[in-house]
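>>> Provided below for reference: sequence and predicted model.
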Amino acid sequence: MFKEIKNDLPASIIVFFVALPLCLGIALASGAPLFAGIISGIVGGIVVGIASGSTLGVSGPAAGLAVIVLTAIGTLGSWEVFLMAVLLSGAIQLLLGFAKAGFIAYFFPSAVIKGMLTGIGLLIILKQIPHALGWDNDAMGDDSFLQVDGQNTLSEIGSALNFITPGAVVIGILSLAILIFWDKVLMKKHKIFQIIQGPIVVVALGILMNYFYQNGILGFSLNEKQLVSLPVPSSVTDFLGQFTFPDFSSITNPQVWSVAIVIAIVGSLETLLCVEATDKLDPDRRITPTNRELKAQGLGNIVSGLIGGIPITQVIVRSSANISFGGKTKMSAILHGLFLLISAITLVKLMNMIPLASLAAILLMVGYKLAKPSLFVDMYKLGQEQFVPFAATVIAILASDLLKGISVGIAFGIFYTLRHSYRNSHHLKDKVTTEDGSEIHHIVLAQEVSFFNKASVIKALDAIPANSKVIIDFSKSKSVAYDVLEIVKDFEIHAKSMNIIVEKIKFIPAA
């Protein structure tokens, strides 16, 4: 596990810097205590990281569950009761893993997964522009078009342009320049620049510049909203007091079970989607065992619920940052969780000096790597069956949220699958021939003919003219749906009134 530590250690530090504000932002958007986000980040890194079979996936609090969590806390009326729902959702995920429900991941079309990655990349860019400009009214983990602060993704950028903070802009521009120069020039010059990654330098520079701002050295300033904001415990007792236990007596409450089921289903779907996407980003194309991943997420949510955290899923932003900056094994995910724990105990004041503009610059680079313009060209060249679901997924994610965007993409994918099935249910053999002055039509059915093919079979049979002969050939078919067999039988009856002779070859009788 430590054989790739020279790559995993710097990658884990970068993922830690990316995860820290996201944990806090998602907790804020969820209406949960801020420290609950840190708890779930720690558990997602250490517990899920150890239990998971994913090499490069990183787990933690998910923005996609923020609205569900916010609503559930209000419905259940108590934070401790909600934690019981989180614990139960983990138990349900464990059962799903043992029931081998992870196969669902294999039904997501490749074009939709690529659209998801690209949409998230563009979303990251759009969401981080305000933070790079010093406008930090919206929580950093908010990824929906309609935001918690009452604005939307585009109007937030407009507000940011009206309230630019020069100090944040200077940090953002310098950070981006360092990241680009590091990536395009320095990393190719010497191995030391591959070990000490650009984002680490960017964060250190941000802390230094913020220190200069606070001491009036550079003439700029940042307010508290423009910095990382970890809760600062005054003592060990104060720190331990931030951990909360669930209300076990609420296990008989039907509403708790209802919330648990929703969290388990939505969280599992988000995880499986991210697993597919992360595997596609993996340079070595390793395959994550999905059933084991469901078990790992279940274990993580049980622990998170037990000690006061919000729900956990595998998260694509952190996973893609891990891959982009050189992570090689699951050790990078585990270490990022350890760093979150250490920072929450000992480095709170230092972490609270990190400008959000520095982190925004890092995420802008992550977003660009996910949504390179060349990908749009490549998908367009593959034809409309690949490009339309891809583009629909991207647009829907930007206009709504992750799960709705994926749903739209899958709907388009299903449409093209049905259309393809409709067109390939049968073929007409050669040209129409004649026998004793009557036309002969030869219809050869496909290997698999499902009820989706009903319309095309009916269309083909309806086109047979009166006073002719039709040969319906089942010789290549292994499976024909009962619906289609019923259509053929009905056509035989109707054909007599039109003086159509029906001949069947290797007809498959209904079971």
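The structure has been received and is ready for your questions.

>>> Only C-alpha atoms from now on, for both contacts and neighbour counts.
Fine.

>>> what's the spacing between residue 489 and residue 499?
For residue 489, the distance to residue 499 equals 16 Å [CA to CA, to the nearest Å].

>>> Residue 335 too?
According to CA to CA, residue 335 and residue 499 sit 78 Å apart.

>>> try residue 488
Relative to residue 499, residue 488 is positioned 16 Å away (criterion: CA to CA).

>>> Tell me which of those two has more neighbours.
For residue 488 versus residue 499, the count of surrounding residues by other CA atoms under 10 Å is larger for residue 488: 18 against 13.

>>> Doesn't the more buried one lie inside a helix?
Yes - residue state for residue 488 (DSSP: H, G, I helix; E, B strand; the rest coil) corresponds to a helix.

>>> Could I get the contacting residues of residue 13?
Under the criterion of CA atoms under 8 Å, 6 or more residues apart in numbering, the neighbours of residue 13 are 200, 335-336, 339.

>>> and if we set it to 6 Å?
Residues near residue 13 by CA atoms under 6 Å, 6 or more residues apart in numbering: none.

>>> helix or strand for it, which one?
helix 5-29 (DSSP states H and E).

>>> next one: the very next helix or strand once past that helix to chain centre, how far?
For helix 5-29, the following helix or strand on the C-terminal side (DSSP H and E) is helix 34-51. For helix 34-51, the distance between its averaged C-alpha position and the chain's averaged C-alpha position is 18 Å (CA atoms, centre = their mean, to the nearest Å).

>>> put this beside the first:
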Amino acid sequence: MFKYIKNDLPASIVVFFVALPLCLGIALASGAPLFSGLIAGIIGGIVVGALSGSQIGVSGPAAGLAAIVLTAIGTLGGYQNFLVAVVLGGIIQFIFGILRAGIIAYYFPSSVIKGMLTGIGIIIILKQIPHFFGYDSDPEGDWAFYQVDGQNTFSEIINTVNFISPGATLIAIIALAILILWSSVLTKKSKIFELVQGPLVAVVVGIVYYVSTQGHETLGISDEHLVKVPVPDSLESFLGFFSFPNFSAITNMEVWITAFTIALVASLETLLCVEATDKLDPDKRTTPTNRELMAQGVGNTLSGLVGGLPVTQVIVRSSANIQSGGKTKLSAIIHGFFLLISVILIPTLLNKIPLSVLAAILFIVGYKLAKPSLFKTMFQSGWKQFVPFIVTVVGIVFTDLLVGISLGLLVGIFVVLFKSYQNSHFLHIEDKSNGSHKIKMTLAEEVTFFNKGAILKELDSLPENSYLTLDVRKTKYLDNDIVEILEDFSSKAKNRNIDIMLISERGEVENPESYIEFFNLRPKKKSA
């Protein structure tokens, strides 16, 4: 487990700095106590990280559940009632894992998964632009296009022009320059720059800048542009940050509906993230999805019991982990301990980190997910790959994660059906001499009712006085609907003087009397 500690420790530091504002931002966007986001981040790192079979996935509170949480807290009559639904949702997730529901992850097309990663990368960049310039009216966890305050992603960027903070912008530019210099130049010069990560240096420089310019009218950074970790006055006040579920609400049917909703959405987001992180993993390891669902179920149950938000595996943290060189699950676990230790020992120091510096770090994460070269690669792969990819990207940017993925998946299914429609048969005209047509039609290996239209169109377009050779030797599955089409066509063929030669593995039959009996779809009538 400690074999790659030199890789995992620096990566865990980067993930910690990425996760910290996201935990707080998602809690704020969810209408939940800020500390609940940190609890979910800690449990997602330590507990889920230890139980999961994923080596590079990182779990924590998910932005995709923020709207559900916000609505549920109001509907269920308070946060403590909502925590009951989180506990039950975790138990349901664990049952999903036992029932091997994780297999769902393998049915998402590669183009949709790549579109998801790219769309999330673009969203990260767009959502961090206001924070980069010191406009922090919306939390980092507000990832949907349309926001609860009536604004959207682009209107927030436009509004940034009127609220630029010179100090926050300056340190963000310095931090971004440090990150680019670190990854492009310095890491190639010496191993010390691989051990000490650029994001850590950028955060330290940000803290120093804030302290040294504090009180400056132009270059100073006001407190509203800093990380806001709850600071306990004593052990008693620290324990007061925790909330506990009100189990008397367990008889409320709305609680159970919310629990199933959390379990379904959290499981789907986790499985999608697992599929995406496995594709990003340089070592190409495969995560056991059923074990992942059980690990997430345990994590959600514990999180709900101590006042935390629902947990999923999260692509932002996971991709930051991979890009920072994380090799094993130790990086996720250490990042969880960093969150725990920091909120206990150094919350005041954390509250000196400018949000614009963290925005610069997320810029790099977003760019690596949404590189322009990927668009070119997908376009060159053909329209069957590019169309589901681009629909997923646009859907995620202009709606939200699950809607965008659903749109991409629907387009991917349509592409499959369209290609199935096209590839149901191969038609070859062999001879047109003397006004006759010798035509050979070879059916595909599998022909279903999706292919009815294409085959019917070809059969109806055959000219009179034709000789059709119908080859089904390669066909392993022939739907009853297709056989009925052939049965109906046989009577039309006689009227149009079309002869049919049926070739199968059994041999050759000319003008068969019954296709249904030939393919053994019903028993032959017994003779008298």
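Cool, got the structure. Keep in mind it's a predicted model, so treat the numbers as computed, not measured.

>>> Give me the TM-score for these two chains.
These two chains, once laid on top of each other, score a TM-score of 0.96 by TM-score structural alignment, normalised by the length of the first structure; 509 aligned residues with a CA RMSD of 1.6 Å.

>>> Summarise which helices and strands the lengthiest helix in the first structure is packed against.
Looking across the first structure with DSSP state H, the single longest helix is helix 254-281. Helices and strands in packing contact with helix 254-281 of the first structure are listed as helix 79-98, strand 312-314; criterion 3 or more CA pairs under 6 Å, 6 or more residues apart in numbering; DSSP states H and E.

>>> so which of the ones you listed is the most packed in?
Sort those by mean neighbour count, taking mean count of other CA atoms under 10 Å, and strand 312-314 sits at the top with a mean of 33.

>>> what's the following helix or strand past it in contact with?
Downstream of strand 312-314 of the first structure, the first helix or strand assigned by DSSP H and E is helix 316-324. Outside of helix 316-324 of the first structure, the residues that reach it under the criterion CA under 6 Å, 6+ apart are 11, 15, 57-58, 274, 366.

>>> again, only this time at 8 Å
The list of residues contacting helix 316-324 of the first structure from outside it, by CA under 8 Å, 6+ apart, reads 11-12, 14-15, 18-19, 56-59, 117, 120, 274, 277-278, 281-282, 332-333, 363, 366, 369-370.

>>> still on that earlier bit, distance between the very next helix or strand once past the longest helix of the first structure and the chain's centre?
Heading C-terminal from helix 254-281 of the first structure, the first helix or strand you meet, by DSSP H and E, is helix 290-307. Averaging C-alpha coordinates over helix 290-307 of the first structure and over its chain gives two centres that are 17 Å apart (CA atoms, centre = their mean).

>>> Equivalent analysis for stretch 40-57 of the first structure, please.
Going by CA atoms, centre = their mean, where stretch 40-57 of the first structure is centred and where its chain is centred differ by 16 Å.

>>> Ok, stretch 240-259 of the second structure next?
Using CA atoms, centre = their mean, the distance from the centre of stretch 240-259 of the second structure to the centre of the chain it belongs to is 28 Å.

>>> Kindly report the same for stretch 384-395 of the second structure.
Taking mean C-alpha positions (CA atoms, centre = their mean), stretch 384-395 of the second structure and its chain are 14 Å apart.

>>> Tell me the mean distance between that stretch and the first structure once they are aligned.
Taking mean CA distance after the TM-score superposition for the first structure, the mean distance separating stretch 384-395 of the second structure from the aligned residues in the first structure is 1.3 Å.
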